[in-house]
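Participant: From the sequence below, what's the structure:
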Amino acid sequence: MKKIQMGFALVLSGFLGLVHAVTLPGPVVSADWLAANQSEVQILEVRGDVISYTRAPEFDVDKKTGKKFLVEVGGHIPDSTLLDFKKVRADRIIDGKKIKYLIPEKADFEKIIQAVGINSDKPIVLVPVGLDISDIDEALRAYWQFKVYGEDNLAVLDGGMAGWLSEGRDFSLAASTKSSGTWVGKGERKELIASSEQVSAASKSGKSTLIDARQPAQYFGLNKRDYVGAYGHIAGAKELAPELLAKPAKGALYFWDKNTYNALFLANGMNPKMPAISYCNSGHLAAGGWFVMSELVGNKATKLYDGSLYLWTLEGRPLVGVPLN
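Facilitator: Okay, here's the model as predicted:
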């Protein structure tokens, strides 16, 4: 009888745990939502500047209004853990060549995520710095990799750490002491990754929208990153400049609503309902175009070209741009 009662208690406990488990409201959560549900989620801060995790934030005071404003992000949300963006991507051997900036193999990505203490039993909220679209795209690149490996219980903090601090919320300077986690991928969604052949086919046919997520000067071929082998953009691609992807407010960057993104895509000559492929120089900024089109607009036929123009030009494929003097 006691065994039956104990078994029933365990089943009831598990059921109640499911009932009380928090549900993410969508791919983006607000600081208010996170503050109210902080103990129910895992908070993963994604940063290239890892020193800032334990460095005090800097504030200044507006001499006219006397209001304090954020100058530099530092510290982190209490009980969060840190993911170094430099470890998010990896070198991989493709057709006998060493290719940089690619998504790690599934087992390698699992080790990276486990090492920072993330488990499989709770929702994950990714926190960018939130001051620049490039740092937001660090979190979005990690988000995309999680999605590739089957993780759906995932969201991004709107405004990032900059918004959190600007609203006067609590922060910590303590180093993360979390033990190794248990997170494992639930699958591999290869349909989220575009190959060079698929990008080439899209360029020729126009049946998929090619989103160039770089600055206009790079799109038109006026300058380039040193690791990209040519100037310009892939023929047929439309530009969606990084600065269009978020709005500045309260000392941080925040996402627009779906209607605004739809209008931005249409204004830039892109049909938000067509299949799409997002690319940039290496696959970092491309995560912004992918996230907006796939997760915020809801076009699930959207891929990210991993390796982007670094890989494209390494393979000797052409770009087009304006004539240079």
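Participant: Every contact and neighbour count from this point should use C-alpha atoms.
Facilitator: Fine.
Participant: shouldn't residue 208 be in contact with residue 278?
Facilitator: No - the pair residue 208 and residue 278 does not pass the contact test of C-alpha atoms under 8 Å, sitting 10.2 Å apart.
Participant: And these two? Which one has more around it.
Facilitator: Set side by side, residue 208 and residue 278 show unequal neighbour counts under other C-alpha atoms under 10 Å, the larger going to residue 278 at 31 against 24.
Participant: element containing that one?
Facilitator: Per DSSP states H and E: residue 278 is located in strand 276-279.
Participant: Check residue 107 too.
Facilitator: With the criterion set as DSSP H and E, the secondary-structure element containing residue 107 is helix 106-115.
Participant: Just the buried residues of whichever helix or strand comes after that helix, please?
Facilitator: Using DSSP H and E, the helix or strand that follows helix 106-115 in sequence is strand 124-127. Of the residues in strand 124-127, 124-127 count as buried by neighbour count, 16 or more other C-alpha atoms under 10 Å.
Participant: One more, so I can put them side by side:
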Amino acid sequence: MKTLKYLLAAGFVGACVQLASAATLPGPLVTPQWLHQHRSEVTVLDIRDDMDTLTRAPKFEVDKKTGAKKLVATGGHLEGALSVDFGKIRQNKEIDGKKIVAQLPSAEYFTKVMDEAGLDKGKPIVIVPTGETVDTMDMATRLYFQLRYFGEPEGQVAILNGGVNAWLQDGLPVSTAKVGAPKGDWAATGEDKQILATLDQVKEGLRSGADQFVDARPTPQFLGIVVKRPVDAAGGHLPGARSFPTDAIVRPVGAAHEFMSAADYRKIYAEYGIQPGASTVTYCNTGHLASGAWFVDHEILGNSKTRLYTGSMTEWTNLGNPTVGLPG
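Facilitator: This is a model prediction of the structure:
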């Protein structure tokens, strides 16, 4: 009995120590300096699609007059980071006899990908993209969305604003060592349907007019001037959708790209006719860029009525649903 009491007490103390050693994330975004100070208290998940850059040294140009360094090429990763290949976090599916690429994965599939990356449960997670472009920042938001969807609670996941490039521009060191970790024990614990819009819900939202639709693709794709084939079967956009184009989602800061303040986004929304606080569905081609729009509306602006249509235009058009815009 004494042994049992000792083990229970030891387990309780261990759990308390683990909780005490975990950082409290300041919000959905963290700065390089905050992460540098709390590095040992969080799990860092590096996400990118060019895995060669993990072990490639960054490149700088040095001003001969001032000696100031300017980052010109991303390279390296935060020491101790776990590595996730963006190409692996989504799943191709067959829907109504059609192959639809880059869809929201099953819980089992996503758990496997996260465990193979070495992710363990328990610590807060900070996702670190390279930060080179809006596309890379939206890789982070898509992973953020999936972690939240599959059970990570609010306040347990954040993104390093500006990614590796912002880290380097703050003069912080990176590693070029090979990344590897033992298999992790993270597991999907549920599905938060409140942040997801399904195909049927999109149809109903369009029919009833109850939802605001926000298109997060480049303007030429929104207008139908450019069609992203073969991903999409048709060009244009959902009837009545508002454009929130990719180049308005983040701000370039040197070689990094950073999300802005809530006040900035409210001004941008006013320019594009997007209603803050409305029941909103964001979409793009495959739910990649739209995850950035979802992150802005749901996490930065605090609109709990925002959902991501992960199927986006690739599901919508390949299943024969209508769009508006220039014929293509």
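Participant: picking that back up, so what's the gap between the strand holding residue 278 of structure 1 and the chain middle?
Facilitator: For strand 276-279 of structure 1, the distance from its own C-alpha centre to the chain's C-alpha centre is 15 Å (C-alpha atoms, centre = their mean, to the nearest Å).
Participant: Stretch 174-183 of structure 2 now?
Facilitator: Here the centre of stretch 174-183 of structure 2 is set off from its chain's centre by 21 Å, with C-alpha atoms, centre = their mean.
Participant: and stretch 78-89 of structure 1, which stretch of structure 2?
Facilitator: With the alignment judged by TM-score structural alignment, the segment of structure 2 matched to stretch 78-89 of structure 1 spans residues 79-90.
Participant: Beyond the lengthiest helix in structure 1, next helix or strand please.
Facilitator: With DSSP state H setting the assignment, residue counts place helix 2-20 as the longest helix in structure 1. Proceeding N to C from helix 2-20 of structure 1, the next assigned helix or strand is strand 28-29, under DSSP H and E.
Participant: Show me which positions of the helix or strand just after that following strand end up buried.
Facilitator: Beyond strand 28-29 of structure 1 in the direction of the C-terminus, DSSP H and E gives the next helix or strand as helix 31-36. Residues of helix 31-36 of structure 1 classed as buried: 31, 34 (neighbour count, 16+ other C-alpha under 10 Å).
Participant: Can you state the mean residue-to-residue distance of helix 31-36 of structure 1 versus structure 2?
Facilitator: Helix 31-36 of structure 1 differs from its equivalent in structure 2 by a mean of 0.6 Å after superposition (mean C-alpha distance after the TM-score superposition for structure 1).
Participant: ranges for the helices of the stretch 151-300 of structure 2?
Facilitator: Per DSSP state H, counting those that start in this stretch, the stretch 151-300 of structure 2 carries helices over the ranges 163-169, 199-208, 219-223, 262-272, 289-294.
Participant: Could you grab the helix/strand/coil label for the spatially most central residue of structure 1?
Facilitator: The residue lying closest to the centre of structure 1 (C-alpha atoms, centre = their mean) is residue 140, at 0.5 Å. In three-state terms, and counting by DSSP: H, G, I helix; E, B strand; the rest coil, residue 140 of structure 1 is helix.
Participant: dump the residue contacts of the residue nearest to it when sequence neighbours are not counted.
Facilitator: Take residue 140 of structure 1 and drop its neighbours on the chain: the residue closest to it by C-alpha to C-alpha, 6 or more residues apart in numbering is residue 287, 5.5 Å away. By C-alpha atoms under 8 Å, 6 or more residues apart in numbering, the contact set of residue 287 of structure 1 is 137, 140-141, 144, 278-279, 304.
Participant: What does residue 287 of structure 1 correspond to in structure 2?
Facilitator: If you follow residue 287 of structure 1 across to structure 2 using TM-score structural alignment, you land on residue 291.
Participant: Can you report how many residues neighbour residue 80 of structure 2?
Facilitator: Neighbouring residues of residue 80 of structure 2 were enumerated by other C-alpha under 10 Å; the total is 18.
Participant: Quick check: which element contains it?
Facilitator: When elements are assigned from DSSP H and E, residue 80 of structure 2 belongs to no helix and no strand.
Participant: Quickly note the distance from it to residue 198 of structure 2.
Facilitator: Here the criterion is C-alpha to C-alpha, to the nearest Å. By it, residue 80 of structure 2 lies 37 Å from residue 198 of structure 2.
Participant: again with residue 18 of structure 2
Facilitator: The separation that residue 18 of structure 2 has from residue 198 of structure 2, given C-alpha to C-alpha, amounts to 38 Å.
Participant: between those two, which one's more packed in?
Facilitator: Summary of the neighbour comparison: residue 18 of structure 2 and residue 198, criterion other C-alpha under 10 Å, with residue 198 having more neighbours (16 against 13).
Participant: so what's the more buried one up against?
Facilitator: Residue 198 of structure 2 is in contact with 309-311, counting by C-alpha under 8 Å, 6+ apart.
Participant: so how far is residue 228 of structure 1 from residue 283 of structure 1?
Facilitator: Residue 283 of structure 1 sits at a distance of 12 Å from residue 228 of structure 1 (criterion: C-alpha to C-alpha).
Participant: Compare the two and say which is more crowded by neighbours.
Facilitator: Neighbours around residue 283 of structure 1 and residue 228, counted as other C-alpha under 10 Å, are more numerous at residue 283. The numbers are 25 against 17.
Participant: sorry, back to before: which of the contacts of residue 198 of structure 2 are still contacts in structure 1?
Facilitator: With both residues aligned by TM-score structural alignment, their matches' C-alpha atoms under 8 Å, the contacts of these that structure 1 also has are 309-310.
Participant: could the contacts of residue 198 of structure 2 go into CSV alongside neighbour count and secondary structure?
Facilitator: Shown next, in CSV, are the contacts of residue 198 of structure 2 (neighbours: other C-alpha atoms under 10 Å; DSSP: H, G, I helix; E, B strand; the rest coil):
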residue, neighbour count, secondary structure
309, 28, coil
310, 28, coil
311, 24, coil
